[in-house]
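S.K.: Sharing a model that was predicted from the sequence below.
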Amino acid sequence: MYRKIIEPRVSETDGVGHINNTTLPVWLEAARNPIFKLFTPDDSFKNWRMIILHTSIDYKSQIYFGTEVIVYTWVKRIGKSSLELYEEIHQSDTLCARGTAIYVNFNQKEKKAEPIPSRIREQLEEHLYYSEEGK
């Protein structure tokens, strides 16, 4: 699993006193940076490979300013050219949100999906998610 600590900012807090729900997708994406780096080591958008196909978030509990948040990212499934991520956001040992994201390895020049290289696949497999039922 990948792990990222985020310190909520005042600007992310809404009028009700909790972190606005529009902030969570940004945090989840920030936690995916190590995965993006596998596909595009130079971080160049000219060479960018990861194209998002789908994302979903289930909001479970409110998140507040003043206490750090931990974002966990696992690889749930690796297909031929795509991968599905499973993500959770925790604050003070409480699951606050969980979601999924599906990306495809896309060649911008050729305008088509390409198989995930074996060297990347091997690194992704180190972060596979196993549910309690799957253990």
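M.R.: Structure received. Numbering: from 1, shown residues only.

S.K.: Please count neighbours and contacts with C-alpha atoms only from this point.
M.R.: Noted.

S.K.: Which parts of the chain are strands?
M.R.: For the chain, applying DSSP state E gives strands covering 2-6, 50-59, 69-78, 82-91, 94-107, 112-113.

S.K.: Between these, which one is closest to residue 128.
M.R.: Evaluated over the strands of the chain, closeness to residue 128 peaks at strand 69-78, with 4.6 Å, by C-alpha to C-alpha.

S.K.: Could you find the closest non-adjacent residue to residue 99?
M.R.: residue 57 (4.2 Å; C-alpha to C-alpha, 6 or more residues apart in numbering).

S.K.: wait, the one you found sits on residue 89?
M.R.: No. With contact defined as C-alpha atoms under 8 Å, residue 57 does not reach residue 89; the gap is 10.2 Å.

S.K.: Need the overlap of contacts for the two.
M.R.: Residues touching both residue 57 and residue 89 by C-alpha atoms under 8 Å, 6 or more residues apart in numbering: 97, 98.

S.K.: for comparison:
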Amino acid sequence: MTDREKPPLPTLDSFPVRAFDTIRFGDTDMLGHVNNAVISTYLETGRTQLLRAGDHAMAPDGTFFSLARIVLDFRAEVMWPGQVEVGTRVLKVGRSSVTLGQALFQDGKCVATAETVMVLVDRQTRRSSPFPPDLAVRLGGLS
């Protein structure tokens, strides 16, 4: 593969955690497609679905997850009206951070891919906090 070739786009079924969001008319820009900044908001919906594990937050009491890094590749336009589906999976579990792979789909077509890093943060010290062993295992099971 040369530097210019991109890996094949993922499919939604390659993600263990899935969410959806409704595309609002207000999400569009003057060109008629969803504004690029809104794509990050859709991806947040997917991260939240993974990190909340249903009705229960994965972050232990006294901690929270904070977005530390996002790399986002736009693959195609997203158009209103409709819905987007967000796939999320764990790529790597570190000492206090987790790297997530995400993709956004409209009508089954991959329209964006992202890699995000979330850090577990202690609410009092505002510094990174190591994952308890059980949380590291739970996150690792979502790859």
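M.R.: It's in. Nothing here was measured: the structure is a model prediction, and the numbers come from that model.

S.K.: TM between them?
M.R.: Superposed pair, TM-score by TM-score structural alignment, normalised by the length of structure 1: 0.83. Supporting alignment: 123 aligned residues with a C-alpha RMSD of 1.6 Å.

S.K.: Just send the strands of structure 1 back as TSV, with distance to residue 31 of structure 1 and mean neighbour count too.
M.R.: Output for these, formatted as TSV (distance: least, C-alpha to C-alpha, whole Å; neighbours: other C-alpha atoms under 10 Å):
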stretch	distance to residue 31 of structure 1	mean neighbour count
strand 2-6	6	16
strand 50-59	14	15
strand 69-78	6	21
strand 82-91	9	21
strand 94-107	12	19
strand 112-113	23	14
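
S.K.: Mind putting the ones you listed into CSV with distance to residue 26 of structure 1?
M.R.: Listed next are the strands of structure 1 as CSV, based on distance: least, C-alpha to C-alpha, whole Å:
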stretch, distance to residue 26 of structure 1
strand 2-6, 11
strand 50-59, 12
strand 69-78, 11
strand 82-91, 12
strand 94-107, 12
strand 112-113, 25
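
S.K.: do you know which of these lies nearest residue 34 of structure 1?
M.R.: For the strands of structure 1, proximity to residue 34 of structure 1 was assessed by C-alpha to C-alpha; strand 2-6 is nearest, at 7.9 Å.

S.K.: which helices and strands sit right next to the closest one?
M.R.: For strand 2-6 of structure 1, the elements it packs on are helix 24-31, strand 69-78, judged by 3 or more C-alpha pairs under 8 Å, 6 or more residues apart in numbering; DSSP states H and E.

S.K.: quick one: residue 61 of structure 1 from residue 93 of structure 1, how far?
M.R.: As judged by C-alpha to C-alpha, to the nearest Å, residue 61 of structure 1 and residue 93 of structure 1 stand 11 Å apart.

S.K.: What of residue 24 of structure 1?
M.R.: 17 Å.

S.K.: Who has more neighbours out of those two?
M.R.: Legend: neighbour count by other C-alpha atoms under 10 Å for residue 24 of structure 1 and residue 93, higher for residue 24 (20 against 9).
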